[in-house]
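Engineer: return atomic coordinates for the entry below.
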Amino acid sequence: MTETLSIVIPVYKSSKSLSKLVEKLEDVCSTLPYNYEVIFINDSPYHTATNDALNRLVKEHKNVVHIRLTKNFGQQPATLCGLNHAKGDYILTMDDDLQHHPEDIEKLLALKTHDVVIAKFPKKKHNIFKNIGSKIKGLFDHWILGKPKHIKLSSYRLMSRSIAEKILSIKTPYPFIPALLFSVTDDIVNVEVSHHSRDEGRSSYTFFKLLKLFSNLIINNSSILLRVIGYLGFSSAFISVVFAIVILIKRFTQEYVLQGWTSLILSVLFFGGLTLFALGVIGEYLIRIVGTAESRPVYFVRQISRGED
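Structural biologist: Alright, predicted model coming up:
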């Protein structure tokens, strides 16, 4: 029985690159011993050019699926939507801008005996600020997710259907695909592929979107901030005890003079600020705990169009 490959592609305000992408995918997949489907998740449902391009592709290509969401939910929820609707024995995720070349799919499939195969790029075609940010995030991925240092992350990845099902079984209001992958398996490998310049427009990841993604990594996928608060609290308590001992010693060994107003104010400000910071972090955790308890879906589908319809 022929196995099936599902190719999941979140789309955000793209139109010109999509037709070329489908053509390249057809050229590659026609040479592979798999049935295949290309699932586009439209995360910009009210962008006319994107809607028109995807509707046209559905009419022209029988293997194309267009899933239109009700609003912009972000790349991570859109990817989960694609995983949930994929029918393949193997599921491949990639971007919509041709920075991930379809010609490299065969390299990922060559390692399909592993649970997850992630494309690694020797040199990324990003600006210097995004490359620096990527390196910093890589350090946090290692500290927080337990990612081995030799493993590089990207959205160009192949996973088995069983791994996708395990990921989908984890209910979180702030999903982060790499964290979900590392929570279900250690059998993750890299394969080196080339990274290309964007075929259209610029990245949709603004500074604030990257900051939100980073906060999801820090808060939703680790307890690192709670631990930091614990360490700060312990350190503050220790400093307070030392300071109190010093004051007492000076009180009994020196002539007492009413002084210390500055140190008193500084102490109040320091410990008051530390308390407010701790309350803010704890509040953020409580907000996300409430979101998880509500079991609120991370995306909603408006319409699904298939090539065979």
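
Engineer: contacts, neighbours, all on C-alpha from now
Structural biologist: Will do.

Engineer: and the top helix by length along the chain, what's buried?
Structural biologist: Ranked by residue count under DSSP state H, the longest helix found in the chain is helix 261-294. In terms of neighbour count (16 or more other C-alpha atoms under 10 Å), helix 261-294 has its buried residues at 274, 278, 285, 288.

Engineer: now show me the structure for the sequence below, then we'll compare the two:
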Amino acid sequence: MLLSVIVPCFNEEKSLPYFFAEMAKIEEVLPLDVEYILIDDGSTDKTLKLMKELSVKSGGKVHYFSFSRNFGKEAAIYAGLQNAKGDYVTLMDADLQDPPQLLVEMYDLLVAHDLDSVATRRKNRAGEPKLRSLFARLFYYLMNKIGETELVSGVRDFRLMTRQMVDAVLQITEYNRFSKGIFSWVGFKTEYIAYENVARVAGKTSWSFWQLLKYSMDGIVNFSDLPLNIASFVGALSCFGSGIALIFIVVRALLFGDPTSGWPSMVSIFLFVGGLQLLCLGIIGKYIGKIFLETKKRPHYLVKESDKNRP
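Structural biologist: As a prediction, the model looks like this:
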């Protein structure tokens, strides 16, 4: 039985040696053969050079795929899933924030309970900036309130899946991908392992606060149409309120004459209604933009270099 370990990498030259050192310990106790699928997502450091060295030394166990530019982690995950040949597949970060020692427990749980997937989630976000932690909790709360696909709070991409589940995920070929939602949407029997947050072993995270915020917004748009419903409701409410205000102004003019004062309030109303319109157009535009990208049917990624051509 073969386990495919998918590792998306962006400037991880400092982390990869630590990662493989830890995985070497796990391979000794894991009752599976292991292959590594390393995805270089347009790194600007020596990550690709290190991948090549690891591939040569591994004797065919380590495979690498280098993108022509940075396509993002979602594209890297998709590329890894497409090229993984294992009976079991796992996604892991190179910075050891996904503890390799959990793989043994995950495999035992998967086999003992006849599961399709064992996923991980963080118990807490110790060590993270408070603002980032606050927005992360808010994101999971909103997703579970407005979306039709449930997301476990603190869930990670780190999970162990059977080949059947991986094949199901690969059937979803949409360009705008949100893997956490896709893993949940396809269903299959999944259990979760909670663990304490782990700091990066080396290097710096490539995820800024604004990148995470954009990623969260993409997740909401991809798995919920509630923002469109909100836009429609706001538009209807604004129209109704404007109608009432118009009736009030006409009645007041008929009874008390047409005063010349009141232009500040009128300008304020115009600005308010205009702002609501722009908000609604922005929400609708976000969905239209997603549709536009889907209709282009561009590839999710382009491989510039690989250890070998694999279909």
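
Engineer: what is the nearest of the buried residues of helix 261-294 of structure 1 to residue 165 of structure 1?
Structural biologist: Distance from residue 165 of structure 1 was checked for each of the buried residues of helix 261-294 of structure 1 by C-alpha to C-alpha. The minimum falls on residue 288, at 23.3 Å.

Engineer: which residue in structure 2 aligns with the closest one?
Structural biologist: For residue 288 of structure 1, the aligned residue in structure 2 is residue 290 (criterion: TM-score structural alignment).

Engineer: can you check residue 203 of structure 1 too?
Structural biologist: Superposed on structure 2 with TM-score structural alignment, residue 203 of structure 1 falls opposite residue 205.

Engineer: mind checking how far whichever helix or strand comes after the longest helix of structure 1 is from the chain centre?
Structural biologist: Beyond helix 261-294 of structure 1 on the C-terminal side, the first helix or strand identified by DSSP states H and E is strand 301-306. Put simply, strand 301-306 of structure 1 sits 24 Å off its chain's centre (C-alpha atoms, centre = their mean, to the nearest Å).

Engineer: remind me what the longest helix of structure 1 packs against, helices and strands.
Structural biologist: For helix 261-294 of structure 1, the elements it packs on are helix 224-253, judged by 3 or more C-alpha pairs under 8 Å, 6 or more residues apart in numbering; DSSP states H and E.

Engineer: the helix it packs on versus helix 261-294: what angle between them?
Structural biologist: Between the axis of helix 224-253 of structure 1 and that of helix 261-294 there is an angle of 160 degrees, by axes from the mean of the first three to the mean of the last three C-alpha atoms, to 10 degrees.

Engineer: which non-adjacent residue is nearest residue 227 of structure 2?
Structural biologist: Take residue 227 of structure 2 and drop its neighbours on the chain: the residue closest to it by C-alpha to C-alpha, 6 or more residues apart in numbering is residue 283, 6.7 Å away.

Engineer: ok, now which ones touch the spatially most central residue of structure 2?
Structural biologist: With distances taken as C-alpha atoms, centre = their mean, structure 2 has residue 178 as the residue nearest its mean C-alpha position (4.4 Å). For residue 178 of structure 2, the contacting residues are 74, 218-219, 222, taking C-alpha atoms under 8 Å, 6 or more residues apart in numbering as the criterion.

Engineer: mind checking the SS state of the residue of structure 1 most remote from its centre?
Structural biologist: When distances are taken from the C-alpha mean of structure 1, residue 255 lies farthest, 61.5 Å away, according to C-alpha atoms, centre = their mean. Per DSSP: H, G, I helix; E, B strand; the rest coil, the local secondary structure of residue 255 of structure 1 is coil.
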